[in-house]
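Chemist: Based on what follows, work out the 3D shape:
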Amino acid sequence: MDDRLAALNLSPIQLRNMLKTVVIIMDEHFDILYVNDAALALLETGLKQIHDRKFYEFFIEDGIERATFEDALRNREDFSETEVQLCFKDGRCVLTDITATCFDIDDQRLMLLEIRQIDKQKKITQETQQHAQQQAARELVRGLAHEIKNPLGGIRGAAQLLEKELTNPDHKEFTQMIVDQSDRLRSLVDRLLGPNSLPQLKWVNIHEIIEKVRSVIELDISHNIAFARDYDVSIPDMYVDPDMVQQALLNIARNSMQALMSSETPEACITLKTRIERQSVIKGKRHGLCALISIIDNGPGIPRELKDTVFYPMVTSKQNGNGLGLSIAQTLTDHHNGKIDVESYPGYTEFTLYLPIEKRTNSNE
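Modeler: Model prediction:
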């Protein structure tokens, strides 16, 4: 094996640069002494620009735990941390596993960093788990909703019959209250059950749907939010239910608008972006082409404690919200064999709809 490897005539530097793992060596002052190609890609810089720069200069103030690295260097202690989020000054955030090894050369204390990006693997795992949890939560809510809905009709009918027997007009106020509250609960239960109709599929330009959503939101005179568009006009016509897709996008856009308004974000902006992605995996199935529709805002971000449950029914951070908008958007997207992905941190929230692009054939004309 050693002879065959030697015959390849690969130098140690070439081998290190072929690694997908980021390798960085720095001294006790955080000055970078060595990087491989994977590190240059992560830091988005060139080899000439990397020298004489300190490692932490690439990150926002709280984008990296400097104290952890300082303690390790000072005490010559190696460490490993999983699922560390590194946030860069250009707005990027990546999820990583980090291993740090301290060593001395010529009385100089150094640290070797190995950084592995785990965003994609984590997303695939989380997507599978969250889809199963959301389905279970949805079935539980639907079961409870049916159990509530069945007696509501009887309560409403009994109140109406009782009202006819009352001789004192003042007492009718109470029976009317029962009827009104029953109607309110029935409306809430209907929303909990979500859309039951099958999608009415047709070939449409996805940007026409997005523009309708933008127009509806912009007509709301209660806000002062700028809109930006970043469209990939090469996306072909798609075989979708335009009303369902519009409702899903509208629910997400309204969520962004409300977050910006409640936080009074200065220079509030919502960006509508479309892209094409190849070989996307959605719920374990690979799709050759997918349209990505992103709604991005510069608001406060989703609270950390809600990130994993944001698509569950009745989960909301809004004081007067009912927590159904994103749950309904998820259901409508499921009807198209798609998914919704979310990335959020302070100053940035992006919801992305993944919709598979079908080939136009005679069977779905």
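
Chemist: all contacts plus neighbour counts: C-alpha atoms, from now on.
Modeler: Fine.

Chemist: what's in contact with stretch 327-335?
Modeler: Stretch 327-335 has contacts (Cα atoms under 8 Å, 6 or more residues apart in numbering) with 194-195, 198-199, 244-245, 247-249, 251-252, 311-313, 339-340, 353, 355.

Chemist: looking at it, residue 347 is touching residue 298, isn't it?
Modeler: Yes - here residue 347 reaches residue 298: they are 4.7 Å apart, a contact under Cα atoms under 8 Å.

Chemist: Look at those two and report which has more neighbours.
Modeler: residue 298 (22 against 13; other Cα atoms under 10 Å).

Chemist: Doesn't residue 24 belong to a strand?
Modeler: Yes - counting by DSSP: H, G, I helix; E, B strand; the rest coil, residue 24 is found in a strand.

Chemist: Return the residues in contact with it.
Modeler: Contacts of residue 24 (Cα under 8 Å, 6+ apart): 32, 33, 34, 35, 36, 39, 112, 113, 114.

Chemist: sorry, back to before: hmm, which of the contacts of stretch 327-335 are the buried ones?
Modeler: Buried members of the contacts of stretch 327-335, counted by 16 or more other Cα atoms under 10 Å: 194, 199, 244-245, 247-249, 251-252, 311-313, 339-340, 353, 355.

Chemist: what's the overlap in contacts for residue 347 and residue 298?
Modeler: With Cα under 8 Å, 6+ apart as the test, residue 347 and residue 298 reach no residue in common.

Chemist: All the strands of the stretch 251-365 of the chain, in order from the start?
Modeler: Secondary structure of the stretch 251-365 of the chain by DSSP state E, counting those that start in this stretch: the strands cover 269-282, 285-297, 339-345, 348-356.

Chemist: For residue 98, which of those strands is the nearest?
Modeler: Distance to residue 98, taken as Cα to Cα, is lowest for strand 339-345 among these, at 20.7 Å.

Chemist: Could you check how far stretch 248-268 is from the centre of its chain?
Modeler: Using Cα atoms, centre = their mean, to the nearest Å, the mean C-alpha position of stretch 248-268 is found 15 Å from that of the whole chain.

Chemist: quick one: contacts for the closest residue to residue 72 other than its chain neighbours?
Modeler: In space, and not counting its chain neighbours, residue 72 is closest to residue 78: 6.3 Å by Cα to Cα, 6 or more residues apart in numbering. Contact partners of residue 78, counting by Cα under 8 Å, 6+ apart, are 72, 99, 100, 101, 102.

Chemist: Here is a second sequence; please produce its structure as well for comparison:
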Amino acid sequence: MSPPAPATPSSLAASAAIAARLGGLELLASGVLLVGADDNIRYANPAAEHLLDNSARVLVRSHLCQLFVNADELRNLCRQALAHQYTDLRQDLSLERLGREPLQVHSIVSAVGDDEVLVELRENVQQLKLDREERILDQSQVNKELIRNLAHEIKNPLGGIRGAAQLLELELPEAHLSALREYTQVIIKEADRLQTLVDRLLAPHRRPHIVGDVNIHEVCERVRSLMLAEFPSGLAIRRDYDASIPEFRGDKEQLIQTVLNITRNAAQALSARIEAGDAELVMRTRVARQMTLAKVRYGLALDLHIIDNGPGISPQIRDRIFYPLVSGREGGSGLGLTLAQTFVQQHLGVIECESRPGLTDFRILLPLP
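Modeler: This is a model prediction of the structure:
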């Protein structure tokens, strides 16, 4: 594709005239392009500039094929609109761009004359959410297999190392026992520490899934009482419950552990605010409707938010917080959120997270009957 020709005074004047004719589109929140029969862009509103990361001056000098690697599908929609086959054409598209993430959009293409079409592009938030959930599920599956294999590979030699250290301690000469026993005890204690870590990694896959009727507010209240006992001053835990949420089938102990892991992480991140006395956690429950979880559509879902007013999650680890052994806290094991995500996925749900300085929101979504 040859580079676009530089804008001429006449083309700039034509663009200005089009902008005046389509002035009402300047205020729309969705991106709008006016595309000619030759697939050249003649007008772009401010929302399109934002969506496509280009100024209108650049966009109106561009051909659709210069913007999108896979522009053929969009060009075909424009052709059908120009042929007046439909009043308007609506379709979800994944528009690929060189060196950038694909743009997931809902497109509406309408003819506005014999040689022009209006292309409206709305970012497809639902598709982005589905893609993100799919990545989380795929990564979680990879993590589970990796953890299981790695844990078993570590367990066997660990037992041998510990046993050898105990035998060595028994064989030590009495004269040197007190001096050398310190070293064998280091080996034994470190082997035990690693064994505990391995057991924690394997815990979700070993423990049976005990299903019963669960009231989510009983789960939240149990966690709230534990957290207030652990942090008796400086931390306020506010409840914002929807009492209409029905009971559902689940493993109550796993869900308590899930909520506890998230709230404890939040409280530990709030240490500075706890000292200042203005730390706050919010537990909010709502019913979400028509949710897609793990590629399955549910009419109703539990929407549980755990929100804190802490410093936020570091951007360096924000996309990896559910990976095992990733922690934003000095001395943290990096297993709490991994186990929480595993337990929620065993309930056919998902955990999402949004974070910025002053607000971190963990959202647990679980299907409801």
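
Chemist: Now intersect the contacts of stretch 327-335 of structure 1 with the helices, please.
Modeler: The helices, defined by DSSP state H, take in 244, 245, 247, 248, 249, 251, 252 from those.

Chemist: Aligned to the first one, what sits in structure 2?
Modeler: Meaning residue 244 of structure 1. Counting by TM-score structural alignment, residue 244 of structure 1 corresponds to residue 254 in structure 2.

Chemist: separation between that match and residue 27 of structure 2?
Modeler: Residue 254 of structure 2 sits 49 Å away from residue 27 of structure 2, going by Cα to Cα, to the nearest Å.

Chemist: just checking, residue 109 of structure 1 is part of a helix?
Modeler: No - counting by three-state DSSP, residue 109 of structure 1 falls outside a helix, being strand.

Chemist: so where's the longest helix in structure 1?
Modeler: When structure 1 is parsed with DSSP H, its longest helix is helix 119-165.

Chemist: State the span of structure 2 onto which it is aligned.
Modeler: Going by TM-score structural alignment: helix 119-165 of structure 1 matches residues 125-171.

Chemist: Nearest residue to residue 288 of structure 1 in space, please, no chain neighbours.
Modeler: Nearest non-adjacent residue to residue 288 of structure 1, counting by Cα to Cα, 6+ apart: residue 279, 4.6 Å away.

Chemist: Quick check, that neighbour in contact with residue 286.
Modeler: Yes - contact status for residue 279 of structure 1 versus residue 286: in contact at 6.0 Å, counting by Cα under 8 Å.

Chemist: Closest one to residue 207 of structure 1 out of the contacts of residue 24 of structure 1, please.
Modeler: Nearest to residue 207 of structure 1 out of the contacts of residue 24 of structure 1 is residue 39 (Cα to Cα; 37.4 Å).

Chemist: Pretty sure that closest one sits against residue 17.
Modeler: No - contact criterion Cα under 8 Å: residue 39 of structure 1 and residue 17 do not qualify, at 9.1 Å.

Chemist: And the two? Which one has more around it.
Modeler: Counted by other Cα under 10 Å, residue 39 of structure 1 and residue 17 do not tie: residue 39 has more neighbours, with 24 against 17.

Chemist: What distance do you get for that one to residue 201 of structure 1?
Modeler: For residue 39 of structure 1 relative to residue 201 of structure 1 (Cα to Cα), the value is 46 Å.

Chemist: one step back: possible to save the ones in helices among the contacts of stretch 327-335 of structure 1 as JSON lines with distance to residue 125 of structure 1?
Modeler: Formatted as JSON lines, those follow (distance: Cα to Cα, whole Å):
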{"residue": "244", "distance to residue 125 of structure 1": "27"}
{"residue": "245", "distance to residue 125 of structure 1": "26"}
{"residue": "247", "distance to residue 125 of structure 1": "28"}
{"residue": "248", "distance to residue 125 of structure 1": "24"}
{"residue": "249", "distance to residue 125 of structure 1": "25"}
{"residue": "251", "distance to residue 125 of structure 1": "26"}
{"residue": "252", "distance to residue 125 of structure 1": "24"}
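
Chemist: Farthest pair within the residues you listed?
Modeler: Comparing all pairs in these by Cα to Cα, the longest separation belongs to 244 and 252, at 12.7 Å.

Chemist: Between the two ends of stretch 206-222 of structure 2, how far is it?
Modeler: So stretch 206-222 of structure 2: terminal residues 24 Å apart, Cα to Cα.

Chemist: Quick one, which of the contacts of residue 24 of structure 1 are buried?
Modeler: Here, 16+ other Cα under 10 Å leaves 32, 33, 35, 36, 39, 112, 113, 114 buried among the contacts of residue 24 of structure 1.

Chemist: Export these as JSON lines, with columns for distance to residue 2 of structure 1.
Modeler: Output for those, formatted as JSON lines (distance: Cα to Cα, whole Å):
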{"residue": "32", "distance to residue 2 of structure 1": "32"}
{"residue": "33", "distance to residue 2 of structure 1": "30"}
{"residue": "35", "distance to residue 2 of structure 1": "26"}
{"residue": "36", "distance to residue 2 of structure 1": "24"}
{"residue": "39", "distance to residue 2 of structure 1": "28"}
{"residue": "112", "distance to residue 2 of structure 1": "26"}
{"residue": "113", "distance to residue 2 of structure 1": "27"}
{"residue": "114", "distance to residue 2 of structure 1": "25"}
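
Chemist: Let's see which of these end up in helices.
Modeler: residue 39.

Chemist: residue ranges for the strands of the stretch 1-150 of structure 2, please.
Modeler: Assigned by DSSP E, counting those that start in this stretch, the stretch 1-150 of structure 2 shows strands spanning 31-36, 41-44, 88-95, 103-111, 116-123.

Chemist: got these as CSV, with distance to residue 17 of structure 2 columns?
Modeler: Formatted as CSV, the strands of the stretch 1-150 of structure 2 follow (distance: least, Cα to Cα, whole Å):
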stretch, distance to residue 17 of structure 2
strand 31-36, 13
strand 41-44, 10
strand 88-95, 25
strand 103-111, 19
strand 116-123, 15
